[in-house]
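Here you go, sequence then predicted model.
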Amino acid sequence: MQVFWQLKWYFRQEWRRYGGAIGILVLVSLFELVPPKAIGWVVDGVVSGSMSTGVMLGWLLGLAAIWLIVYFLRIVWRCWLFGAAVKLGTVLRNRLYRHFSSHSPAFFERYKTGDLMARSTNDVNAVVMTAGEGVLTAADSLITGIAVLFVMTTFISWELTVLALLPMPLMAIAVYFLGRQLHSRFSLSQAAFSTLTDRTQESLNGVRMIRAFGLESRQQQDFSGVVDDVGDKNLAVAWVDAKFDPVIQIAIGMSFFLSVAGGAYLITEQRLTLGDLTAFVLYQGLMIWPMLAMAWLFNILERGSAAWNRLAHIFDEKPDIVSGDLPLDKTYQPLKVAIDTFVWPGQGLPALADVHFTLPSGSMLGIAGSIGSGKSTLLSLLLRQQELENGQIHYGDIEIKRAELSQWRSRFAVVSQSPFLFSRSIADNIALGKPNASMAEIRSAAQAACIDEDIRQFPDGYQTLVGEKGITLSGGQKQRIAIARALLLEAEILVLDDALSAVDGKTEHHILLNLRRQEKRTVIVIAHRLTALEQADMTLVFQQGRISEQGDHTSLLALDKWYAEMYRYQKLQQAVEGG
């Protein structure tokens, strides 16, 4: 029953629906107490010959009316109860999505995508079933059971009631131990399903690589092993499930046998009439559902408890980055970066050290350096995807730690080297951040990203479906569509994280020229191809987490260090490839 206590916040929120459903359920239970006693009176009247046909028909019509009322009342309370349970699924999934969105990338390194998907589907469904079927089973079995036992004990025979209840303690003990076994096995089966979901996602995402390396047979073998493990764990759950019904059926059979045998003895002793025994057996028939429901209830509760524990484990994960409370009213402010040191969690050496610079609003900043020199780390700190402990980053006169996180990140539009496109039309992908954008605005952004001409060559133009992750487009086309999407946002700071690596030099030049024409926008270009940094107002060259060179393109060439050497090398490489 612990899971009910854990869900009390939702029961309190939806108390009207749950309270109304349980209230109607009490009314239904009271109505259901009438037919068995009435049938007992009819039987005694028929046996004694004191009941006329008209009176008997009147009783039968009354019983039919009661059953009709019960039918409609059951519809009402089920709609209320299960409607509230379905709403819980919506609440939990929205809460999970918001929770996922609030976490830094480190959270998604700890939890795989397949595991999070499994918790958002299977585990949520199990909790919803607890809030629906579980509450129904608990309330119905408890109310019906208590009411029927009261009538059987008070109005018929307490001795016969005690006799009928003798198998119940044995059933309760068996159900308790089976429930504990089910809890552990269901937890293992859910964990195995998470692994299966994650493995499926990885296989589908990497299908091209698998085919390219000829690994289909090996991958199928590994996947079959995961599937077999899930099947074995689900079979273990089914084995426990299968033990519930025989226990209940045996207990019910023993209860009926003792009732009939004891009732026959009491009739011979003239302490009970045939009508009373008939009514008792009918009431005992009403007890079959509470007895079955108790076993089913333990099954539901153990599944729900295991599922809720998995969800609670996710909800208990606090975001690494906490939002500040200062609103960002001012726009187009300079960015002042003063990083003394930054060390990634679990690492000994600093990823960045002594990084100080000021980026005026509307300027273009270039960032270059060898692989692992700290370029992406700097971007993570600017976006507050990682927390800076030793140092400060200011936007105008506000430290970004004190700013509202959503407002701060909304200042940025980031285009990565491998942009993500959704399985929608090109127009929808460009307008992702501005769904109400007109086609003219979409085309203007596409023209600035030098992709408009390519799009118009497709048979369906801007309505062309790009396929999952843009599988139908080339790398350069995906990058330019992502740039158009970022431009349409009209964000204050545009970040191109090696986002021009898949386009030719001429297209790169035109895109950067278009960006320079937008005077207010601040542009940060992270690039390995140094021609992308020729137009930057200032370029920072990183080596081993420190700024080794700083200046514009001309001054960096004059320094004749890493930047100049790499620039000459890339120019020579272009000349050789062009020749």
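In hand now; what should we look at?

CA only for contacts and neighbour counts going forward, please
Noted.

Strands of the stretch 351-500 of the chain, residue ranges please.
With strands called from DSSP state E, counting those that start in this stretch, the stretch 351-500 of the chain shows them at 352-359, 364-369, 390-395, 398-399, 412-415, 493-497.

ok, second structure coming up, stack it against the first:
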Amino acid sequence: MKVFLDLGWFFKQRKKQYLIGILMLLFVAFLQLLPPKIIGYVVDEISQKTLTTEFLVKWLVVLALASIGMYVLRYYWRIMIFGSSIYLARQLRENLFRHFTKMSPSFYQKKRVGDLMAHATNDLSAVQQTAGAGVLTLVDSLATGGFVIAAMAITINWKLTLIALLPLPLLAILTSYYGKLLHQRFRYAQEAFSNLNDKSQESISGVKVIKTFGQEKEDTKDFVRLSEEVVDKNIRVAKVDALFDPTISLVVGMCFFLSIVFGTRYILADEMSIGDLFAFTSYLGLLVWPMLAFGWLFNIVERGRASYDRIKNLMDEKIEIDDIPDAVNVKPEGDIHFHIEDFKFPGDDRSALHNVDFTLKRGETLGIVGKTGSGKTAILKLLMREFEGYTGNILYGDFSIDTYKKRSLREAIGYVPQDHFLFSTTVAGNIAFANANATIEEVQEAARLAYIHEDILHFTNGYNTIVGERGVSLSGGQKQRISIARALMMEPELLILDDSLSAVDAKTEEAILEALKAKRSDETTIITSHRLSAIQHAHQIIVMNDGTIVEKGSHEELMELQGIYYEMYQLQQLESLVEQGGEA
């Protein structure tokens, strides 16, 4: 029952609703005592041949009123208890989602999407059951059982009550053992479901790659294996779950057997009437539900406990990057001073950056080049404060970047990543993502700057065209330019283009860069690229290699050095010449 203690914070929150619901359950449990007693009275009247119409009608009216009362009370306790459990699921889901949005990229490197989805769906459903059906079965089994046993002992025969309940300790021992087995096995079943969920998400997202490489059969085989594992783990849960009902039926059968044997002896000894035995066995019949509910309670509680533990462990994950006390709540502006002595990504022994030092004045453009893994993206990640734990300092304007509130810092930065993510909504919706109140004219202006406006006009529904999941209906260049337009809608103080022009042709690239240069003359821009044509206009260019700066200067200065940048430029010029058929 530990899960009820763990959920104590919520029960305190909703104590009024739960108290009203429990009170109504108690009234229902009390009203359920009337029918067996009335049956006993009627049986005695029949056996004594004194039953009258007036007597029968009187008790039928009482039964009808009791039934109406139980109907009304059951309706409202469902609203109070089940309604509260739905509120718990909503609250936990919101807390979980907020927690997800606060976590750093390293968290998502460790956790799988499918697993996180399983926490937010299957696990939450199990916890909701605990706060709803779990509370119901706990209160109802104890209340109904307690009232029934009290009625049997007080109004009929206490000695027969004690004899009839002798098998109950056996039920308590066995159900406790089953509960422990169920907790362990259900945890394994939930983990198997998480694996299957992750596989489903991954396969659907990567279906194009799977089909391109002709791996449909292999992927299906892998899915079937995980699906069978889920079935196997749930069958193991079901095997334990299936023990509850037979065990309870056996114990109930023993209780009935003892009641009839010893009840008959008491009738023969004139200590009870036939009507009393009828009432007693009817009460014993009412005890079947509390016993079944008790078994069901173990099932619900152990499932809820396993799921709540999984959710709690996830919520206990520390937020690695958070606002410091008294963080500055202003959007940064001004020069950027980047000085990093050493930085390693979490879990990596190799330095991603070391001895990287540069200053970028406000309104200037910085170009960053270098081969894959040279540290270009690491610089951008630190600027956006997606990672910490470095030796050195990064100043933006008058303050270090970790002095700003995260929200203020990121509102000043328009970031266009290498991996372009578009939402399953309209083109206009994707562009206006950071400014939901933007007018269509503002959206179109951003699209024009990104040189995607003409393309959009040729789409089926123009700006109202649904792009599909992750922009599946668009080309790579179109997705890149829509992402650039989305970043421009923020009117950012710092625009970061992380190799974001790789899928557009040279002419379009030049047009976009010229438009940005004219529009953003007073704002700062950082561009990383493998294609030097994208950064040769920059005020300052740094060349990265093995996590450090090996060359720094303008395009003209670097060409005069005749170093790495010069070689890269000459090579790309040669490639361009070959593509044009060898003509100068």
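Yes, it's here. Values in this document were obtained by computation on a predicted structure and should not be read as measured data.

Name the stretch among the strands of the stretch 351-500 of structure 1 that sits most buried.
Mean neighbours per residue, mean count of other Cα atoms under 10 Å, is largest over these for strand 364-369, with a mean of 25.

name the helices or strands packed onto that strand?
Strand 364-369 of structure 1 makes packing contacts with helix 375-382, strand 522-526, strand 538-543 when contacts are defined by 3 or more Cα pairs under 8 Å, 6 or more residues apart in numbering; DSSP states H and E.

what's the mean deviation for it versus structure 2?
Comparing strand 364-369 of structure 1 with its match in structure 2 after superposition yields a mean distance of 1.1 Å (mean Cα distance after the TM-score superposition for structure 1).

quick one: that strand to strand 493-497, angle?
30 degrees (axes from the mean of the first three to the mean of the last three Cα atoms, to 10 degrees).

Could you give the residue range in structure 2 aligned to strand 364-369 of structure 1?
Mapped onto structure 2 using TM-score structural alignment, strand 364-369 of structure 1 covers residues 365-370.

again, but for stretch 540-549 of structure 1
Taking TM-score structural alignment, stretch 540-549 of structure 1 hits residues 542-551 over in structure 2.

Looking at the helices and strands packed on strand 364-369 of structure 1, which is nearest to residue 245 of structure 1?
helix 375-382 (56.3 Å; Cα to Cα).

Enumerate the positions of that closest one that are buried.
Using 16 or more other Cα atoms under 10 Å as the test for burial, helix 375-382 of structure 1 gives 375, 377-382.

between those, which is closest to residue 389 of structure 1?
residue 381 (10.4 Å).

separation between the closest one and residue 335 of structure 1?
As for residue 381 of structure 1, its distance to residue 335 of structure 1 is 12 Å (criterion: Cα to Cα, to the nearest Å).

if we can go back for a sec, now render the strands of the stretch 351-500 of structure 1 as a markdown table, adding distance to residue 205 of structure 1.
Formatted as a markdown table, those follow (distance: least, Cα to Cα, whole Å):
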| stretch | distance to residue 205 of structure 1 |
| --- | --- |
| strand 352-359 | 33 |
| strand 364-369 | 30 |
| strand 390-395 | 37 |
| strand 398-399 | 40 |
| strand 412-415 | 21 |
| strand 493-497 | 23 |
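
nearest to residue 559 of structure 1, of these?
Of the strands of the stretch 351-500 of structure 1, nearest to residue 559 of structure 1 by Cα to Cα is strand 364-369, at 15.0 Å.

ok so, going back, could you redo the buried residues of helix 375-382 of structure 1 as TSV and give each row distance to residue 473 of structure 1?
What follows is the buried residues of helix 375-382 of structure 1, written out as TSV (distance: Cα to Cα, whole Å):
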residue	distance to residue 473 of structure 1
375	28
377	29
378	30
379	27
380	28
381	32
382	31
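
show me what contacts the nearest residue to residue 308 of structure 2 once chain neighbours are set aside?
The spatially closest residue to residue 308 of structure 2, leaving aside those adjacent along the chain, is residue 127, at 6.1 Å (Cα to Cα, 6 or more residues apart in numbering). Contacts for residue 127 of structure 2 (Cα atoms under 8 Å, 6 or more residues apart in numbering) come out as 89, 303-305, 307-308.

average distance between the helix or strand containing residue 35 of structure 2 and structure 1?
With elements taken from DSSP states H and E, the one containing residue 35 of structure 2 is helix 34-47. Superposing on structure 1 and averaging over aligned pairs (mean Cα distance after the TM-score superposition for structure 1), helix 34-47 of structure 2 comes out at 2.6 Å.

now the angle between helix 34-47 and the helix or strand following that helix, please.
Stepping forward along the backbone from helix 34-47 of structure 2, the first helix or strand reached (DSSP H and E) is helix 53-102. Using the same axes, to 10 degrees, the inter-axis angle of helix 53-102 of structure 2 relative to helix 34-47 is 160 degrees.

for structure 2, which residue is closest to the average position?
residue 120 (3.3 Å; Cα atoms, centre = their mean).

Spatially nearest residue to that one (excluding sequence neighbours)?
Per Cα to Cα, 6+ apart, closest to residue 120 of structure 2 is residue 93, 6.1 Å.

Next: residue 123 of structure 1.
residue 307 (4.7 Å).

before we move on, what about residue 470 of structure 1?
residue 421 (5.3 Å).

Now do the same contact list for the one you found.
Residue 421 of structure 1 touches 429, 466, 468-470, 478, 482, counting by Cα under 8 Å, 6+ apart.
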